[in-house]
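I'd like to go over a predicted model; first the sequence, then the structure.
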Amino acid sequence: MDDKPASPVDKNPWDTLRRFTNARIALGRAGSSLPTAPLLAFNLSHAQARDAVHQPLDTAALHDALRAAGFDTLDAASAAPDRDHYLRRPDLGRTLSEESAAALAAHGKALHEAPDVVFVVADGLSAYAAARHATPFLDALRPALDGWKVGTTVVATQARVALGDGIGELLRARIVVVLIGERPGLSSPDSLGIYLTWEPRIGRSDAERNCISNVRPEGLAYAPAAFKLRYLLNEARRLKLTGVGLKDDSDTLLAASAKSGGAIDSQ
């Protein structure tokens, strides 16, 4: 006779679908509440998301990693003097500090040749994302940069996406690519966003950018994200624009590549 007590948790009939997603589905039920395990997991994820917003970016470690990967680097900071101002005043995060603007302007004037593309690695709303994913992503992108004049990579703190417009303008870049920590979710505290802007200058709108979102091993992995960016870079240079006028058809090429069993060049 089996004396093992019955489980107090009622399983959800969709339980088998959980292996396909990190979304909180089919968690079961204990009376009128969640079971203890998913409740604790939710509290942990919530704490990780909050930590991601407030954790400062280790710029020294990021500079070391980028330089070891072969990328020259510079520092920049927004006009937000601290994290509190950054979170309460988004406008300050879109504007360079006076010191950074002066330093970048001097660097840009000293260039013998304007770069085709400048990369900005920014903390955004998740320093975890920039610290963990920017360097390996750029390393995956490296083969696509043959034939491109790549400018100095800028590590930016207390930064919003639009900070890249001023950086790109001062460094005379034809294209700026901002790699920035996205707003953390309850299953993704370290999601990296990539924003591409043709002829960056202060005053560009979000409609003039293209975005690749959720770049991380658990989301859009480095290789397909690099393929997408390579496609967009080539198309931006060909069409001389980004934003709503530039459509991302890279998925069609990836599907054709998978069907043919070979690699397809995105130009």
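In hand now; what should we look at? As the structure is a computational prediction, the values presented were derived from the model and not from experiment.

contacts and neighbour counts: CA atoms only from here.
Fine.

How much space separates Ala65 from Ala114?
25 Å (C-alpha to C-alpha, to the nearest Å).

and the strand or helix carrying Ala258, what does it pack onto?
Assigned by DSSP states H and E, Ala258 belongs to helix 250-260. Taking 3 or more C-alpha pairs under 8 Å, 6 or more residues apart in numbering; DSSP states H and E as contact, the helices and strands that helix 250-260 lies on are helix 222-239.

Next, the angle helix 250-260 makes with the helix it packs on.
Interaxial angle, helix 222-239 versus helix 250-260 (axes from the mean of the first three to the mean of the last three C-alpha atoms, to 10 degrees): 120 degrees.

Can you list the helices and strands that helix 222-239 packs against?
helix 127-141, strand 209-215, helix 250-260.

nearest to Ala236, of the ones you listed?
Closest approach to Ala236 among the helices and strands packed on helix 222-239 is made by strand 209-215 (9.7 Å; C-alpha to C-alpha).

Residues in contact with the closest one: which ones?
Strand 209-215 has contacts (C-alpha atoms under 8 Å, 6 or more residues apart in numbering) with 133, 182, 191-198, 220-222, 225, 228-229, 242-244, 246.

Run the chain-centre distance for that strand.
Distance, stretch centre to chain centre, for strand 209-215: 7 Å (C-alpha atoms, centre = their mean, to the nearest Å).

So which bits of that strand are buried?
Neighbour-count burial for strand 209-215, counted by 16 or more other C-alpha atoms under 10 Å, picks out Arg209, Asn210, Cys211, Ile212, Ser213, Asn214, Val215.

Save those residues as CSV, and put in distance to Ala236 too.
Shown next, in CSV, are the buried residues of strand 209-215 (distance: C-alpha to C-alpha, whole Å):
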residue, distance to Ala236
Arg209, 10
Asn210, 10
Cys211, 13
Ile212, 14
Ser213, 18
Asn214, 21
Val215, 20
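
then this one, side by side with the first:
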Amino acid sequence: MDKITKPGNNEPLSFLKEFTAARIAIGATGNSIPTAQSLEFKLAHAHARDAVYSVLDTDGLEGALAQFHRPVLQLHSMADSRAQYLQRPDMGRKPNEESLNRLADQITGDDVVIIIADGLSATAINQNVLALLQMLIPKLMAAGVKIGPLCLVQQGRVAIGDDIAHELKAKLSVVLIGERPGLSSADSMGAYLTYGPKPGLKDNSRNCVSNIRPGGFDVATAADKIFYLIQESFRRKLSGVQLKDNEGLLGK
């Protein structure tokens, strides 16, 4: 059998490293891993921890979002602090009273409302959300989709989009949120789409486009995918497990 390792490399799976950032073929020194790989692991773990405690750049994002000529609402979940957010996931799923009052003044009944939440990695939002919206929003506008206020949410989880969109009487919500950071993906953003958003919905009511980041699902491809799912959601008047991603499949 031909060898699949590169010349001078003793790790039989090393050829796979060009296809993934996962920790494979890291070698061994006795019963342990080499010092360099051990230090890389510790650094990646530190990046992941930093991402969990990173802070949403609300002022910077609000200024940048002005280019889309939509109202920008700064909102907050019921979780007052990061510690409470991590210990009480339920409180991250509901807007606080001040935010509910702010939403009550903005009811427009739009087609789509976009909610931008820090989630478990504000770093992911700070670095990726603007580039995604610069591609997604023009597609929606060209298709005649009426877009509501852009909502910036601190200490938010995915389900908070249900309450926000319901309060605004939007037909569909798109939640852009920082995902739980992995050891090679501290900057990963997810997009969750829900048709007919309302409090109490379960995760099977949503469609997800995950791992949006330079080293994963690039923003151009993600914008195309999200736009496709929004179109299909409006056409079929549903989302979640009943809405399959058949884009690009024969006979769709």
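Structure's in. What do you need? Note that the structure is a prediction, hence the values are computed from the model and not measured.

Now the TM-score, please.
After superposition, the two chains reach a TM-score (TM-score structural alignment, normalised by the length of structure 2) of 0.92; 243 aligned residues with a C-alpha RMSD of 1.8 Å.

re the thing from before, from the contacts of strand 209-215 of structure 1, which ones fall inside strands?
Leu192, Gly193, Ile194, Tyr195, Leu196, Thr197, Trp198 (DSSP state E).

Which parts of the stretch 51-200 of structure 2 are helices?
Along the stretch 51-200 of structure 2, counting by DSSP state H, counting those that start in this stretch, helices occupy 58-65, 82-87, 97-104, 122-142, 160-167.

Ok, which of those comes nearest His76 of structure 2?
His76 of structure 2 lies closest to helix 97-104 among the helices of the stretch 51-200 of structure 2, at 6.2 Å (C-alpha to C-alpha).

Kindly indicate which of the buried residues of strand 209-215 of structure 1 lies nearest Asn12 of structure 1.
Looking across the buried residues of strand 209-215 of structure 1 and measuring by C-alpha to C-alpha, the closest to Asn12 of structure 1 is Asn214, at 28.6 Å.

Which position in structure 2 pairs with Tyr231 of structure 1?
Alignment note (TM-score structural alignment): Tyr231 of structure 1 maps to Tyr228 of structure 2.

gap between the closest residue to that match other than its chain neighbours and Ala83 of structure 2?
Counting by C-alpha to C-alpha, 6 or more residues apart in numbering, Tyr228 of structure 2 lies nearest to Glu247, which is 7.5 Å off, once chain neighbours are set aside. Plainly put, Glu247 of structure 2 is 40 Å away from Ala83 of structure 2 if you go by C-alpha to C-alpha.

Also Pro12 of structure 2?
44 Å.

before we move on, what about Leu193 of structure 2?
Taken as C-alpha to C-alpha, the span from Leu193 of structure 2 to Ala83 of structure 2 is 27 Å.

try Met141 of structure 2
Taking C-alpha to C-alpha, one finds Met141 of structure 2 at 39 Å from Ala83 of structure 2.

do Gly148 of structure 2 as well
Counting by C-alpha to C-alpha, the separation of Gly148 of structure 2 from Ala83 of structure 2 is 31 Å.

More neighbours: which of those two?
Taking neighbours as other C-alpha atoms under 10 Å, Gly148 of structure 2 and Ala83 compare with Gly148 leading, 24 against 11.

So what does that one match up with in structure 1?
Aligning on TM-score structural alignment places Gly148 of structure 2 opposite Gly151 in structure 1.

hang on, that match packs against Gly108?
No. Gly151 of structure 1 is beyond contact range of Gly108, at 9.7 Å (criterion: C-alpha atoms under 8 Å).

Overlap of the contact sets of the two?
Contacts common to Gly151 of structure 1 and Gly108, judged by C-alpha under 8 Å, 6+ apart, are Leu171.

wait, what's in contact with the residue nearest the centre of structure 2?
Ranked by distance to the mean C-alpha position of structure 2 (C-alpha atoms, centre = their mean), the top residue is Gly190 at 2.1 Å. Taking C-alpha under 8 Å, 6+ apart, we find Gly190 of structure 2 in contact with Val175, Leu176, Ile177, Gly178, Glu179, Cys208, Val209, Ser210, Asn211, Ile212.

which residues touch the first one?
Which is Val175 of structure 2. Applying C-alpha under 8 Å, 6+ apart, the residues contacting Val175 of structure 2 are Ile114, Ile115, Ile116, Ala117, Val158, Gly161, Gly190, Ala191, Tyr192, Leu193.

Same question for Ala226 of structure 1.
Taking C-alpha under 8 Å, 6+ apart, we find Ala226 of structure 1 in contact with Phe137, Leu138, Ala140, Leu141.

which of those lies closest to His46 of structure 1?
Closest to His46 of structure 1, out of all of the contacts of Ala226 of structure 1 and judged by C-alpha to C-alpha, is Phe137, at 26.2 Å.

what's the distance between the closest one and Ser205 of structure 1?
25 Å.

same deal with Ala162 of structure 1?
Applying C-alpha to C-alpha to Ala162 of structure 1 and Ser205 of structure 1 gives a distance of 8 Å.

just to revisit the earlier point, who's more crowded, Phe137 and Ser205 of structure 1?
Using other C-alpha under 10 Å, the more surrounded residue of Phe137 of structure 1 and Ser205 is Phe137, with 19 against 12.

That one -> structure 2?
Counting by TM-score structural alignment, Phe137 of structure 1 corresponds to Leu132 in structure 2.

From Gln84 of structure 2, how far out is the closest residue to Ile107 of structure 2 other than its chain neighbours?
Closest residue in space to Ile107 of structure 2, ignoring its immediate chain neighbours: Leu168 at 4.5 Å, by C-alpha to C-alpha, 6+ apart. Distance of Leu168 of structure 2 to Gln84 of structure 2, given as C-alpha to C-alpha: 27 Å.

ok, now which ones touch Ser185 of structure 2?
Contacts of Ser185 of structure 2 by C-alpha under 8 Å, 6+ apart are Ala48, Gly215.

measure the residue mapped onto it from structure 1 to Arg201 of structure 1 for me?
Ser185 of structure 2 maps onto Ser188 in structure 1, with residues paired by TM-score structural alignment. To Arg201 of structure 1, Ser188 of structure 1 is 31 Å away according to C-alpha to C-alpha.
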